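Q: Got a predicted structure here, sequence first:
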Amino acid sequence: MRLGYSVETVRAAEGELMARLPEGALMQRAAAGLAAAAAGLLGRVYGARVVLLVGSGDNGGDALYAGARLVRRGAGVSAVLITPGRAHTAGLAALLRAGGRVADDPYEVLAAADLVLDGITGIGGHGGLRPDAVPLARAAHGSGAVVLAVDLPSGVEADTGEVGGEAVRADATVTFGAYKTGLLIDPAREYAGAVRLVDIGLGPHLPSVPELEALQHADVAHLLPVPAAESDKYRRGVVGVVAGSARYPGAAVLAVAGALRGGAGAVRYVGPGSDAVIARFPEALVHGWPPSKAGRVQAWVVGPGLGDSPGVDEVLDSDVPVLVDADGLRGLDPAVVRARSAPTLLTPHAGEAAALLGVAREEVEGTRLASVRALAAKYGATVLLKGSTTLVADPDPRRAVRVNPTGTSWLATAGSGDVLSGLTGSLLAAGLAPLDAGSVGAYLHGLAARLVSRDAPVSAHDVATALPQAWRDTTTP
């Protein structure tokens, strides 16, 4: 599992560690890891042209010390000092002693660079790049050189993933000691490129509960439901699906498709799409209205393609976990959700989340972490906020928010959210807690899309069909 920590937490851990080490030792560890990553990106260090964009803080010091190491391996290293009188004194001296230089014309060396190290601002930066750094960041991005960010791309918010102005667009980022939460969340994740964590010894000084968690294959495999020898279809869990309408019968089909592949033993369908569902999936159990007469279920899914059809109130009155998606979210009353005796999982996209919070969609997209936490607090529910980085927040603010690492832009296709709802609802019925069901559902959903897309368009049906392979991939050693 990848763990993301706040700036405050990382700095506290660094302070504890530095108190045990000789002065400057921690920066030397960071510089060594940074230089090794730079060498790996270059392939051949000898004769390579490296430019350091150096700010006034320790980030600039890391870049300068790494630059000195690259000089000793035969690279030509030029430093561009954003604020010449405030560059890290010892780091600059080390670079010059090794044979590096300070650039006279920053744009000339950037135009010829093979690699640019972004050491402009560190994890404490706010509000985007300062005006004097913006032209240099643009020149680095347009030079054709590989841009490697030091700890995080300058101009992004380390704690939130927000980008409040111009920021460096990196091809890769080397982060020290711990992942910063913003590196795992869009829009900042898009600016970071491939992220590599360099261990500098912070582990024993970090708290056991991070701010952010990103599941990996082993974590998902541990959470996936596995039937026991004595299991039957009812013991494995039954999920009820209330979805679809005369206008959108396909939503019912896709939600049931996801549910059938989510680990529950049976799927009960209630709604206007019965004929379409049973024609496609004869194994589904189709029932007439109302949902309360459909038989026992361990979880409900309500909302995909529902339009103005009834169903939300009836399902929320039940005493089992409920997943509410799409049309089910319209006008949802926080008091009703908070009063439920069983857990509720909401799965909005950014537009739906904005409506629930009463803010503009752009605000949700720019402040995804704050928005998912706000929704979870407002409704007293687990919230899965869909998007370029899907986040899952528990109503308990002391628990880490989960971020899904498997998403792909090809999932932005009609009906893919219906598949996710059915899949996640089935995991709820199989016994997973809402935070785990949302996290595992998003993980498998994204992985399935990756398996079938291969950088080409896919349909929601393709994603549903690939879910068994995604499941197998996570459980195969």
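A: The structure has been received and is ready for your questions.
Q: When you work out contacts or count neighbours from here on, use the C-alpha atoms and nothing else.
A: Fine.
Q: and the gap between Arg29 and Thr175?
A: 12 Å (CA to CA, to the nearest Å).
Q: Between those two, which has more neighbouring residues?
A: Per other CA atoms under 10 Å, whichever of Arg29 and Thr175 has more neighbours is Thr175, with 23 against 18.
Q: Am I right that that one falls within a strand?
A: Yes. Assigned with DSSP: H, G, I helix; E, B strand; the rest coil, Thr175 falls within a strand.
Q: and it, what is it in contact with?
A: By CA atoms under 8 Å, 6 or more residues apart in numbering, the residues touching Thr175 are Val150, Asp151, Leu152, Val195, Arg196, Leu197, Val198.
Q: Pasting the second one now:
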Amino acid sequence: MRHAHTVDQIRSAEAALMATLPDGALMARAAAGLAAALVDHLGGTYGRRVLLVVGSGDNGGDALYAGARLARRGAQVSAVMVSDHAHPEGLAALTAAGGRVVDVVPSDLDVVVDAIVGIGGRPGLSQAAHHALEAVAGVPVVAVDVPSGVDVDTGETPGPHVSADLTITFGTHKVAHLVEPAASACGAVHLVDLDLDLPAATVTALQPDDVRRLLPLPAADAHKYTRGVVGVRAGSAAYPGAALLCVSGAASGLVGMVRYVGPDETAARVSATHPEVVGDGRVQAWVVGPGTDFDAAAALQAALADGVPTVVDADALAHVTGPVASPLVLTPHAGELSKMIGVDRDEIEASPLRHVRAAAQQYDAVVLLKGRHTLVAAPDGQVRVTTTGVPWLATAGAGDVLAGLVGALLAAGLDPFDAASVGSWLHGAAATLASGGGPIVAGDVAAALPDVVRLLMT
């Protein structure tokens, strides 16, 4: 599991560790890790031209000490100060190693190191920092801990901020590394371990081992009913394809049986494409909403009448007005969530973590907010971030496949939070596998799901 801790949690853990170490030892660890990651990024040191953009505090100190290490190995290291309070010992170490402080930005740089503000900084950039970054536009940027200017604990970017190609962070991931829009500003993220003793995090991201552990596998004596039965209420005369795609996500092999309930003509098409799918009957979970059009309210009412866990997607979301007796997974995109909680779409996209948590509390349900980094929130505030997937996944019908997949995992026995987060991870991984770097359609994602599971289990 990838854990994203808050600034207060990190500060507390750092203070506890520093109490057991000699003065400066923790910064030395961070600087050594930063220098090593920069060497790897640059592909060497000798003759490389490095510019440090340095603010005040320990973040700047980390960069200055790292710069001294690079200078001793033959790099040409310059530093631009954007604060009157640069770390004095770090500055002395840099100049002693042959680095220099400059007022004019050198040309032909190989990399710019953003050490303007660290995790204690406020969102936004000072005028001096903004000018320094303008002077190096187009040069690859490596951020120290987080890109300067982002909100570390929320992932929001309310003002000007650095957009990095690589972020080298220390001790643990931060919320801004996982949650959009700040996550996009981080580029690739490299973690330097500092051996911090950290508490549990409320924002996490599943990794392959976690998904492997959570996947419901058939027992040696399993039969189709013990593996779970999922029902799908989807599609309409206007949108029969939504039913086919939702069923394809549900019928990916992770559940013992799929039942389909919908218009006769659509049911015939589902049966022709998926002959293993049967009609109405008892289920352990329902999926309702994709393509249901004007029948959405009735389909939702029928599904909820069974009292089993239910995935509510697409058209049916508009008919959920508050908490219900059945455990729910609600799967909106930002536009749908906007209507559900009465907040402008732009606000949701600027602050997705805050709003998905608010929705989970309002509806007393697990809410899966689809996006570049999908967020799955539980009513208690726990959030899992999906980091699998590719931009090609932004294609019509992909959400229908996801709804069916999450419903299958519910029917197979996962609780709503696990079903939503595992389903989202598998969905993204299947898109990556199917894409191979090129375009895909939603059906490709469903077809790749068995192969993703197979690869995961080997």
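A: Perfect, thanks for sending it. Keep in mind that this is a model prediction, so the values were computed, not measured.
Q: pretty sure Leu427 of the first structure contacts Ala266?
A: No. Judged on CA atoms under 8 Å, Leu427 of the first structure makes no contact with Ala266 at a distance of 11.6 Å.
Q: The two: which is more packed in?
A: Each of Leu427 of the first structure and Ala266 has its neighbours counted (other CA under 10 Å); Leu427 has more, 30 against 25.
Q: if I line the two up, what does the more buried one land on in the second structure?
A: Taking TM-score structural alignment, the alignment pairs Leu427 of the first structure with Leu409 from the second structure.
Q: How about the contacts made by its match?
A: Leu409 of the second structure neighbours (CA under 8 Å, 6+ apart): Pro216, Leu254, Val255, Ala419, Gly423.
Q: rerun that using 10 Å as the cut-off
A: By CA atoms under 10 Å, 6 or more residues apart in numbering, Leu409 of the second structure lies in contact with 215-216, 227-230, 250, 254-255, 285, 415-416, 418-420, 422-423.
Q: Next: Tyr179 of the first structure.
A: 2-7, 10, 151-152, 158, 195-198, 210, 212-213.
Q: Translate it into the numbering of the second structure.
A: Using TM-score structural alignment, Tyr179 of the first structure pairs with His173 in the second structure.
Q: Same check on Gly387 of the first structure?
A: By TM-score structural alignment, Gly387 of the first structure lines up with Gly371.
Q: That match should be in a helix, yeah?
A: No. The assignment for Gly371 of the second structure, made by three-state DSSP, is coil rather than a helix.
Q: Would you mind measuring from the alignment partner in the second structure of Pro304 of the first structure to Leu304 of the second structure?
A: Aligning on TM-score structural alignment places Pro304 of the first structure opposite Pro290 in the second structure. According to CA to CA, Pro290 of the second structure stands 16 Å off from Leu304 of the second structure.
Q: Those two: who's more crowded?
A: Pro290 (32 against 20).
Q: Could you pull up the residues touching that one?
A: Counted by CA under 10 Å, 6+ apart, Pro290 of the second structure has contacts 232-236, 239-246, 296, 312-317, 397, 399-401, 403-404.
Q: got the buried residues for stretch 105-125 of the second structure?
A: 105-106, 109, 111-119, 121, 123-125 (16 or more other CA atoms under 10 Å).
Q: now the end-to-end length of that stretch.
A: With CA to CA, one end of stretch 105-125 of the second structure sits 18 Å from the other.
Q: quick one, helices of the stretch 351-477 of the first structure?
A: 361-366, 368-379, 416-429, 434-453, 460-475 (DSSP state H, counting those that start in this stretch).
Q: The second structure: matching residues for the last one?
A: With TM-score structural alignment applied, helix 460-475 of the first structure matches the range 442-457 in the second structure.
Q: got the buried residues for the matching stretch?
A: Those would be Ala442, Gly443, Asp444, Val445, Ala446, Ala447, Ala448, Leu449, Pro450, Val452, Val453, for stretch 442-457 of the second structure by 16+ other CA under 10 Å.
Q: so can I have CSV of those showing distance to Ala135 of the second structure?
A: Formatted as CSV, these follow (distance: CA to CA, whole Å):
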residue, distance to Ala135 of the second structure
Ala442, 43
Gly443, 47
Asp444, 45
Val445, 43
Ala446, 47
Ala447, 48
Ala448, 46
Leu449, 47
Pro450, 50
Val452, 45
Val453, 48
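Q: coming back round to it: do I have it right that the match of Gly387 of the first structure meets Ala334?
A: Yes. Here Gly371 of the second structure reaches Ala334: they are 7.8 Å apart, a contact under CA atoms under 10 Å.
Q: hey, what's in contact with both of the two?
A: Glu349, Pro352.
Q: Pick out whichever of those two has more residues nearby.
A: Per other CA under 10 Å, whichever of Gly371 of the second structure and Ala334 has more neighbours is Ala334, with 22 against 16.
Q: Give the aligned equivalent of the more buried one in the first structure.
A: That one, Ala334 of the second structure, aligns with Ala350 by TM-score structural alignment.
Q: can I assume that match is in contact with Glu362?
A: Yes. Proximity of Ala350 of the first structure to Glu362 meets the contact threshold set by CA under 10 Å, at 8.3 Å.
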